[in-house]
Structures are given as structure tokens and as C-alpha cells.
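Participant: Give me a 3D structure for the following:
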Amino acid sequence: MFGQRHIDPAPGTHYRSERVSAVNGQYFFATREGTLEGPFFTRVDAEREITSYIRRMQQASRLVENRAF
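Facilitator: Got it, this is the predicted structure:
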């Protein structure tokens, strides 16, 4: 994902890091929001859940933006 969210600060130097990590045989992924999601049984499961997580976050963002106050 190369886009910038409207809540992100101004463009700067960004370093890519591995989002999936293994701890005691279980897999987790780190989010931009600073959370660690998991555990998952396999790396493939964790990577698949990254896609689901992004989709949920985008959907939540659209709901908040479209909500009438």
C-alpha cells in the first residue's frame, strides 16, 4: 500500500520493515496504528489477515467520513 492517509503527517522518509513476526511459534502482524494483531497459526494466515484488516480499516474510515452529524 503506497497511499497516504489524510491523518498521516507530511511526507518524509519512510523505512519498510517486516510486518509479520513470529513469537513462540505463533505469528503476529504490526499495524500503522501501533497494534500487534494475532496470534495466527501460520505466516500465511497472518498475511491473509493483513488484507482483511486493511479492508476493515478502510470500511470504518468510509463509514466515519459519510456519517451525518
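Participant: can we go C-alpha only for contacts and neighbour counts from here?
Facilitator: Will do.
Participant: Spell out the residue ranges of the helices in this structure.
Facilitator: With DSSP state H as the definition, the chain shows helices at residue ranges 43-66.
Participant: Which residues lie in contact with the residue most central in space within the chain in this structure?
Facilitator: For the chain, the residue whose C-alpha lies nearest the mean C-alpha position (C-alpha atoms, centre = their mean) is T31; its distance is 3.9 Å. Shown here is T31, whose contacts under the criterion C-alpha atoms under 8 Å, 6 or more residues apart in numbering are R19, E37.
Participant: Another for comparison:
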Amino acid sequence: MKVRAGEADRSWFRSERFIHTSDGWYFMTRENTQEGPYRSITEAENELAMYIRLTNQVDQFSNA
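Facilitator: Okay, the predicted model is just below:
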């Protein structure tokens, strides 16, 4: 798996990022934050994709 700039290469394990509770759907980040609730798994997936894009843009900007 590709690591972020400045991080050591190491073994990674996959875990489920999405959690469903009575409040709705959440996703977990690498930074161990829980984001949500969202009304559907689709909404949570879309928000996760946006979160990843924004995080990558911030990383690219700070490394420029």
C-alpha cells in the first residue's frame, strides 16, 4: 500500500471503514476520527471519497 509522504513503509492491514449504528452510518479515518452520521451507506461512501480527495490535496499543498 502506498504511504503518505514522510511516513515509514510498513505492513498494513485492511479493516472495515464503515460502521452502522441506530444514529446512521459513519466512516473511520486513518487519523482515528469517526465521521458521520450519514443517512445511508452510499452517502457515507461519497463523503469518505471527498474526505480522501481533500486530505490528499492538503498533503500535496503542504509538500509543495
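Participant: re earlier: how near is the alignment partner in structure 2 of the residue nearest to the centre of structure 1 to A8 of structure 2?
Facilitator: Using TM-score structural alignment as the criterion, T31 of structure 1 maps onto T29 of structure 2. In this structure, T29 of structure 2 and A8 of structure 2 are 18 Å apart, going by C-alpha to C-alpha, to the nearest Å.
Participant: What of T21 of structure 2?
Facilitator: Applying C-alpha to C-alpha, the value for T21 of structure 2 to A8 of structure 2 is 34 Å.
Participant: neighbours around the alignment partner in structure 2 of V20 of structure 1, how many?
Facilitator: In structure 2, the residue paired with V20 of structure 1 according to TM-score structural alignment is F18. Around F18 of structure 2 there are 17 other residues, counting by other C-alpha atoms under 10 Å.
Participant: G3 of structure 1 now?
Facilitator: Residue neighbour count, defined by other C-alpha under 10 Å, stands at 5 for G3 of structure 1.
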